[in-house]
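Asks: Fold the following for me, if possible:
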Amino acid sequence: MQPAISVLGMGRMGSALAHALLKAGHPTTVWNRTPAKAAPLAAAGAEVAASVRNAVAASEVVIVNVSDYQATQSLLRDKEVAGALEGRLIIELTSGTPDGGREAHGWAQRQGARYLDGAILATPDFIGTEAGTLLVSGPSAVFEEGRNVLGALGGNVQFIGEDPGLANALDSAVLALMWGALFGALQSIAVCRAEAIDLGVLARQWTATAPVVEGLVSDLIKRSAAGRYDADAETLSSVSPHYSAFHHLVDLMEARGLDRTITGGYEAIFRRAIEAGHLHDDFASLSQFMGQPA
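Replies: Model prediction:
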């Protein structure tokens, strides 16, 4: 028989997690601060707990998906709830910080519970599918214990390492990539609107350009990992042509009165690298200046 699981938090993501567990055959108990949000899960076959303590007591595994780690603490660190955690596996799937995950792991151990920290790299519609990606960190033996449960939530479960903070650290790194693309898109939209370019044209150009951008990002990561910052025969682009083209963008934005918050950050990194003598080095040389304060 599948292990019983309790899910705390019935937002869109928490509800998706509970539905996936039910589909996989796990006896599932759910709890939410607003009971009405748990009603659809009750209709799907889940038990609805009247309290967090009841939810914890009902299952061997407790999955938490609430707004932040502070919210998790307010639920689990209640004296009665904490006393019921001994012997249970806690899987924290709330977004947080690496240090938050490490602290939560230490606290769970002191309660006699086992702990895994996870980050979900998916929207709720991917939960329970082969494409659903979860990053998980914590003791490897505990990960092996929870592997089947995690597998019900997504087909691409990745164990990142023994350090409980690593899942959220990598999550933040991936989100930085995503936000870079999204804020870049917002800037592109602003330029197109200022120059009366139809956004459908921008969409077509993105489709054509995306493979080039993907190749540049992959090369940047590879060269940074190897510390290959000098320009060489395999360099795809050096700092110099990027900096020259960047100034055309800045001039356009100044002429049209567009917000320069983002480009101001680009300018600062460019200048620090160039002042350090990297104008003609590979673009990857800029990575040396992102890992230190301005």
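
Asks: okay, CA-based contacts and neighbour counts for the rest of this
Replies: OK.

Asks: which residue is nearest the centroid of this structure?
Replies: Closest to where the C-alpha atoms of the chain average out (C-alpha atoms, centre = their mean) is D171, at 3.3 Å.

Asks: one more to put side by side:
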Amino acid sequence: MFRHRLRVSGQPDLPDPHPAARTPLSSHGHTTMHIAVIGMGLLGRAVAERLHDQGHAVTVYNRTAAKTEPLRARGLAVAPSPSDALAAADCALLFLTDAAAIRSVLFEATPPEALRNRTIIQMGTISPEESQALLASVTKAGGDYCEAPVLGSIAEALAGSLLVMAGGTQDQFDHWNPVFRSLSSAPTLIGTVGQAATLKLALNHLIAAELTAFASSLGLIQRSGVSVDHFMAILKTSALFAPAFEKKLPRLLTRQYDNPNFPTTHLLKDVNLFAGEARHRGLPVTSVESLRSILEDTIARGYGEADYSALFETMNPKD
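Replies: Model prediction:
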């Protein structure tokens, strides 16, 4: 399944994933692979750049083609369709918005034969049930599927310090480790398909919960005239501190939420997914519903595409 790739007739002149003279190791000391990255959002683009810089042959595809032009200028191959991207690759990494977008690209815009003998690695945030359904659909089409959602954003992707959480078999994890190792110093096999997706939802729930609590506490500090420096100094020496607090503090103090690392709309989508999974597992979701309301209010204020730290505008609105 991993090594035998089929050509789809009528494809453009994209890189051959198995040229006769292929160099097995890149200058970075790992196996060179031909990788398609599908979805050129903030994280997908950064991952494509990182893999290219690590010596892999990268082909990118995005439904809005204009987003691929900066990568073409950097020397990455640009595919005109998902089928072309798959034909050029050992594996395809998905960084699409949600499961509906994945199905649209892989199954509505792509003929079934394009998935045959291809490996799909889902790296975005979707529910475990959605990931398991994709496993069934890709397998039915003759392909191979695993998940590897990541924690981290643009800076971590470019530095190769993402936290990669794989869901699949040990053989899949071992085979695609050169890809994972290009993005993370310590990729981890979490379990079967669906388990890594669950872990990612749990972590993204904490993103919303922690920053909401921090924003509320900071608002109280500011409105009470307590020194923010004193607040942060005490917080940083306590067990309460989370690095995200210090990272987001400049945005909150200046109320500048442009150039997002993670848009508010995406965080709301993930909180909704977490709520659904928690409810399915018999957990109370009262606190999650509060987070959802805060994010919806923030989006209603016009901050949907801004960095999610804009939830500060809901927790501590201007007088």
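
Asks: List the TM-score for the superposed pair.
Replies: The TM-score (TM-score structural alignment, normalised by the length of the first structure) is 0.68; 217 aligned residues with a C-alpha RMSD of 2.1 Å.

Asks: just to revisit the earlier point, thought the residue nearest to the centre of the first structure was touching A122?
Replies: No: applying C-alpha atoms under 8 Å as the test, D171 of the first structure and A122 come out as separate, 10.9 Å apart.

Asks: sorry, back to before: now which residue in the second structure aligns to the residue nearest to the centre of the first structure?
Replies: Under the alignment by TM-score structural alignment, D171 of the first structure pairs with K200 in the second structure.

Asks: post-alignment, the helix or strand containing its match versus the first structure, mean distance?
Replies: Assigned by DSSP states H and E, K200 of the second structure belongs to helix 195-224. Its matched residues in the first structure lie on average 1.8 Å from helix 195-224 of the second structure after superposition (mean C-alpha distance after the TM-score superposition for the first structure).

Asks: what packs against that helix?
Replies: With contacts taken as 3 or more C-alpha pairs under 8 Å, 6 or more residues apart in numbering; DSSP states H and E, helix 195-224 of the second structure sits against helix 128-140, strand 163-167, helix 228-236, helix 243-254, helix 264-280, helix 286-298, helix 312-315.

Asks: got the contact list for the match of D171 of the first structure?
Replies: T125, P149, V150, L151, M165 (C-alpha atoms under 8 Å, 6 or more residues apart in numbering).

Asks: Of the residues you listed, which is the most crowded?
Replies: Greatest neighbour count in those, by other C-alpha atoms under 10 Å, goes to T125: 29 neighbours.

Asks: residue contacts, that one?
Replies: T97, D98, P149, A197, K200, L201, D270.

Asks: One more: Q132 of the second structure?
Replies: Listed by C-alpha under 8 Å, 6+ apart, the contact partners of Q132 of the second structure are V193, G194.

Asks: In the first structure, what sits opposite it in the alignment?
Replies: Aligning on TM-score structural alignment places Q132 of the second structure opposite R102 in the first structure.

Asks: Just want to check the distance between P128 of the second structure and H56 of the second structure.
Replies: The gap separating P128 of the second structure from H56 of the second structure is 29 Å, by C-alpha to C-alpha, to the nearest Å.

Asks: And for the closest residue to M290 of the first structure other than its chain neighbours, the neighbour number?
Replies: With sequence-adjacent residues excluded and distances taken as C-alpha to C-alpha, 6 or more residues apart in numbering, M290 of the first structure is closest to I269, at 7.4 Å. Using other C-alpha under 10 Å, I269 of the first structure is surrounded by 17 other residues.

Asks: quick one: I269 of the first structure and G291 touch, right?
Replies: No: the pair I269 of the first structure / G291 is not scored as a contact, 10.8 Å apart, by C-alpha under 8 Å.
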